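Asks: Kindly generate the corresponding structure for this input.
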Amino acid sequence: MLATRTWRAKEYFYLSRDPIDYSLVDLYRDIVLKLTSHQVNDDKKCNSQIFCDILDQCAKNEFCMKVFTHALYANPKRSSEELSKLNSTLRGLPKSSDIIANKMLKFSYTDLSREYKSCLLYLAIFPQEQSIRQSTLIGRWVTEGLITKEDWPSSVHRANRCFDALIDQWLVYPADISTTGQVKSCMVGDLVHEFITKLARKQRIVETHLSHHLARHFSIFNDLRLRSSDGIGKFFQRLSESSQVSLLKVLDLEACHIFGEKYQHYLKDVCDKMLLLKYLSLKGTNITHLPREINNLHELEVLDIRQTQVPEWATVNLLLLKLKHLLAGHICPSPSSFNSSTVLGRNELFTVQIPDKIEKMVNVEVLSNVKARNRQDLKDIGKLWQLRKLGVVTIDKDSHLKNLLRTISDLHECIHSLSITLSTGGHDGTPSSHELPDTVVTRLKLKNPPKLLESLSISGTTQRVYLLGLLSKDGDSNKLAKVTLSNTLLIQENLKALAKLPRLHLLLLEGSCDISQSQITFNKEEFPKLNHLIVECSAITMIAFTSGSVPKLKKIVWLSLTSLSGIDKLPRLKELEFKGDRIPDELKEAIEKHKNKLKLNILN
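Replies: Model prediction:
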């Protein structure tokens, strides 16, 4: 849904255009009329002049024209009365860009629901122009109680819709957009930040006595008294004596290197003092262990220990009955000094072990990068019937794989996203050339294929079971939309397992892959819904498209381009992205002759 909206928005606001010889007002007028073209004739005729008048008032400030245009994009069904009122208000204002911008922001802000307004004002705690990840915002909005639905998944869904709405209306703007057009993080511009900060302070949504470099770490409605000259380290130095922290629900310490050798006890102090915490992020900190007091946080719903040196055994005794998200692990490009890894080609995946009593943590919805030590671990995960997203590392043994398949079967009515990393292969973790499909043992079965699985990632290879084939069955009922194959065996037969999936729109091939041939071919009537193909496997030297294949493919990303043929047979193709400074002449010619004006990105 988000990717679709982002592509539509790009059509109006982001795509490169031919040089124009008329004013920006004319350009935005054309966009506005296109956005509102579905209105009935009388309203269209009446409003078209008002559109022009409003844009004329904003002529010296493109930001104001953009906000107005995005407001119409989000809600094109505006009444003539509403537009006339805005036009009259603008006419009566001094010709100051800041004043007009403020009025235009108020026009857009008024459209938001009460919940969405609170979520926007919440962004005032972050420094302006800081990149803020969508996942961080979603988790914090929900745990702060700004989005309240009947259950956590509904609240998360509502929060994601809120994020989309703020992007659509240009109240926040994209900071990081994935290759598929999904906004992964956002920023708040200067004018919007000033606008929301005034409103947030007036409505006491944010504390006026905390500077931005401190406020972003804590939940709102707190009673903290910190000087702007204080750092987060100073806060922890006084923590054991403080009585102001007992009501905090959020503690976000991402990238704070405050847990030096002498200060590892700070986290123990948190666990002793902040007993109402719901959200604790230690991502990217220099924490090296989890104290046993972590289990004092009975209200904790999100625990993020990604990109830390917390050893894999640190989570064995974790028991948090209200926990919903356990986020752990990271990938390092080279060996490290602590040993909690699964080798992945040239990289290492650092993980944590599945808690011994995971079966009691029945509210868990997300487990990322957890490592199964034994068969029982996998069985116990199968009892988590709220689990929507699972990232698991397991050993390539019959007993482990059998229990993995049993777990997937037990979760077949709830799991939406599944990432499987297999510890297997040669000495460097890459698959061996002899591991071909005819050597695969198929005695391991999947009793109940997952009904709701939308995202699948498989890293590593095994001769014991054809995981990709088992998880991509069920024909028209299969909901897989995104598949990632990493450090695995890539051959034409494997692609056939995916070719008929009715909803697959993203295919990513990456890592140190072994293949039986260097060319992959997309044949007629294959991949009917695929619109993004990303290839980051250097062993693939040729990609070919035949007539009638991948009819909806929009974008190709290939980081080791050598030979690409058949793009003239792709009627929806819009964008190509390659790495390197040389494009084969025949491909250049094909790009120039393509009936669409292809956007070409060259990465260094």
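Asks: For the rest of this, base every contact and every neighbour count on C-alpha atoms.
Replies: Will do.
Asks: For N494, which residues are in contact?
Replies: 468-469 (C-alpha atoms under 8 Å, 6 or more residues apart in numbering).
Asks: Next one: the residue sitting nearest the centre point of the chain from D43, what distance?
Replies: When C-alpha atoms, centre = their mean is applied to the chain, the residue found nearest the centroid is K184 (4.7 Å). In this view, K184 and D43 are 37 Å apart by C-alpha to C-alpha, to the nearest Å.
Asks: Report the contact partners of L105.
Replies: 64, 67, 171, 192, 195.
Asks: From what I see, the second one and M104 are in contact.
Replies: Yes - between V67 and M104 a contact is recorded at 6.9 Å, counting by C-alpha atoms under 8 Å.
Asks: any residues in contact with both of these two?
Replies: Contacts common to V67 and M104, judged by C-alpha under 8 Å, 6+ apart, are absent.
Asks: Make TSV out of the contacts of L105 and add neighbour count, distance to R572 and secondary structure.
Replies: Below are the contacts of L105 laid out as TSV (neighbours: other C-alpha atoms under 10 Å; distance: C-alpha to C-alpha, whole Å; DSSP: H, G, I helix; E, B strand; the rest coil):
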residue	neighbour count	distance to R572	secondary structure
C64	23	33	helix
V67	20	30	helix
L171	22	31	coil
V192	21	37	helix
F195	18	41	helix
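Asks: Proceed likewise with the subsequent sequence, for comparison:
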Amino acid sequence: MTESEISKETKNKIPEILWQMCGGLPLAIVTMAGHAACNTDKLATKWSEVYNALIPDSGKAIGLDGVTKILNHCYNDMPGDIRTCSLYLCIFPKGRSRKRLTRRWLAEGFVCEKNGLSAEDVRRKIIRAVEHSSIGKVKSFQVHDMVLEYIVSKASEENFVTVVGGHWLMAPPSNKVRRLSLQGGDLKHKKTMESMNLSHVRSLTMFGSLTQLPSNSLKFGIVQVLDLEGCKDFRQHHAKEICKMLLLKYLSLRRTDIDKIPKKIGKLQYLETLDVRETNVTELPNTICQLERVENILGGNKRTRKALKLPEDLKKGTMKTLRILSGIEIVEGPAGAVADFHHLTDLRKLNIKTSGDLFRELSSSIEYLGSYSLHTLVIDDESSEFLKSLGALSTPKFLNALELSGKLVELPGWITELDALTKLTLSVTALTADALQRLSQLKTLFSLTFSLTAAEQDPETAAIIEENKEHSSGEIIVPSGGFENLKLLRFLAPSVPLLSFPENALPKLERLELRFSMLEGLYGLENLAELKEVHLRVHDEAGEFTQSLVEDLASAAREDGNCARIIVDQYH
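Replies: Next comes the predicted model:
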């Protein structure tokens, strides 16, 4: 039998075997399907052996014990590194963001970028994606309750993770705790922890209030990962205690009440990730520049549009390992942060907020890194003065994600030369027929967003948008041809003009998203051959015309079985 014949027979045989094995139970089917997807080279005879081992009495319907056997088989069949990453999932109550998870894996040393292991390897096994990013990557995940219960049990059995609180009743560990996940609870759980040997905790994750921690818990000497995201009752003395955890590699204080980073953070010589997003921290002390291993500094608050000021000492050429600078403020004047990033030759993502006049150093840095290492560039320019200068840059040829916010009237000429660009977000002020025509030539573009936040609504911005509409006779027509690989198109603004999609427009578009208070019209959806879903987010105070228009669109989609699914919800 030839290799192709074996492959064909395997593909034909596996679904039947899996269906019999799983007895029609959804969890068993999904788990075994993921297992099969990771073992496409396994012969049908081998699958038969698996079937006979797991279901010796094929005449009986599979029950919960059978599902447990399937889970156990899939777990034991995983490579060691993926099995370790799977056990780590029980640290989170049910599901969390992909980036948070992968950064934690990296900090613990379970994976490294060089070996190519990603969340996808585990996802195909045991987790379910619940939200995708604009370029199709898993943004957040969820674990089935029964799968999570199995993982918690395994993690406890192997003394890999100790979970306190939450939905799980776990016996206190008989030996030293290595990784502790405190998932909420009462005084009973606090007393349970006080009886544990916590001197060897190297990873501490908390959900809820810091008052649940036993005394001196933040004085663990060998903690490498401290994740307090969303914790309440954070006080400044907690920050001081954290600065004594000299082996820390990963520190997340996201969505806590911290408002100032102590100068002694410079003592954390092993720190790789500092996350202070959605906090009241608006500047970092100069001592942060002493951290020679730091790779990710994540700051800023999208909701309040506040950003993080970097220290002047960054000019001295330290922190050369930085890969991500996100939510950083660049302002002009002696009190402003530095704008020279030439020495950050490993920088892959730069997310900045600017205001004031032109910044020669910043322009030069972007130009230099854009041809060196920079893959993602996000610029939020309130004054729009810096945006006007971007056209003079040489092409940042390695960019695969670009976001420009502000009063963007003309597109930089080099945008159409970005051969690797997959994700593009622009201000609605750039929404013109000419801009769409130029952007339609980007062959690698996967996601395109035109966005305008409520904070950007001012008379000048409104005038620019109105002028753009007049130049297009009040109607935005997406050009035919072009946009060869675009799968996601989004318009996020208080007022969305009449949108029209002619024949042969957007040949691969799968999802269209609109968020608005007023929608003037939407025509030609039937011309989008691959369109699967239209998501309309309507402001709860939208006018009667807009509400009626949305209702008509949704009704027409329900009546036409061949039309894309239309999802309607509200926002405030």
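Asks: Report the TM-score for the pair.
Replies: TM-score for the superposed pair, counting by TM-score structural alignment, normalised by the length of structure 2: 0.79. Supporting figures: 508 aligned residues with a C-alpha RMSD of 3.5 Å.
Asks: Provide the secondary structure category for the residue nearest to the centre of structure 1.
Replies: strand (DSSP: H, G, I helix; E, B strand; the rest coil).
Asks: now for it: what does it line up with in structure 2?
Replies: In structure 2, the residue paired with K184 of structure 1 according to TM-score structural alignment is K139.
Asks: leaving aside the residues next to it on the chain, what's closest to its match?
Replies: H132 (4.7 Å; C-alpha to C-alpha, 6 or more residues apart in numbering).
Asks: Next, count neighbours for that neighbour.
Replies: The number of residues packed around H132 of structure 2, counting by other C-alpha atoms under 10 Å, is 13.
Asks: which residues in the stretch 451-572 of structure 2 form strands?
Replies: Ranges of strands in the stretch 451-572 of structure 2, per DSSP state E, counting those that start in this stretch, are 475-477, 488-492, 495-496, 498-500, 511-516, 518-519, 522-523, 533-539, 565-571.
Asks: Nearest approach to A61 of structure 2 belongs to which of those strands?
Replies: strand 565-571 (36.4 Å; C-alpha to C-alpha).
Asks: picking that back up, now flag whichever of the contacts of L105 of structure 1 is closest to L323 of structure 1.
Replies: Using C-alpha to C-alpha, L171 is the member of these that sits closest to L323 of structure 1, with 32.0 Å.
Asks: show me the contacts for the closest one.
Replies: Counted by C-alpha under 8 Å, 6+ apart, L171 of structure 1 has contacts 67, 105, 188, 192.
Asks: ok, which stretches of the stretch 151-300 of structure 2 are strands?
Replies: 162-165, 179-183, 203-206, 225-227, 250-252, 273-275, 296-298.
Asks: which part of structure 1 lines up with the last one?
Replies: So that's strand 296-298 of structure 2. With TM-score structural alignment as the criterion, strand 296-298 of structure 2 aligns to 325-327.
Asks: Average separation of the matching stretch from the aligned part of structure 2, please.
Replies: Taken over the aligned residues, the distance from stretch 325-327 of structure 1 to structure 2 averages 0.3 Å (mean C-alpha distance after the TM-score superposition for structure 1).
Asks: Give me the residues contacting that stretch.
Replies: So stretch 325-327 of structure 1 is contacted by 301-306, 364-369 (C-alpha under 8 Å, 6+ apart).
Asks: TSV for the residues you listed, including neighbour count and distance to L226 of structure 1?
Replies: Below are the contacts of stretch 325-327 of structure 1 laid out as TSV (neighbours: other C-alpha atoms under 10 Å; distance: C-alpha to C-alpha, whole Å):
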residue	neighbour count	distance to L226 of structure 1
E301	24	27
V302	23	26
L303	19	25
D304	21	25
I305	24	26
R306	24	28
V364	25	35
E365	22	35
V366	19	34
L367	20	35
S368	22	35
N369	24	36
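Asks: any idea how far K357 of structure 1 is from the residue nearest to the centre of structure 1?
Replies: Distance, K184 of structure 1 to K357 of structure 1, by C-alpha to C-alpha: 33 Å.
Asks: how about TSV for the contacts of L171 of structure 1, with distance to V245 of structure 1 added?
Replies: Output for these, formatted as TSV (distance: C-alpha to C-alpha, whole Å):
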residue	distance to V245 of structure 1
V67	39
L105	35
V188	28
V192	30
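Asks: What is the nearest of those to G391 of structure 1?
Replies: V188 (31.8 Å).
Asks: In space, what's closest to that closest one - neighbours in sequence excluded?
Replies: Per C-alpha to C-alpha, 6+ apart, closest to V188 of structure 1 is V172, 5.0 Å.
Asks: Would you quantify the distance from that neighbour to G189 of structure 1?
Replies: Counting by C-alpha to C-alpha - V172 of structure 1 and G189 of structure 1 are separated by 7 Å.
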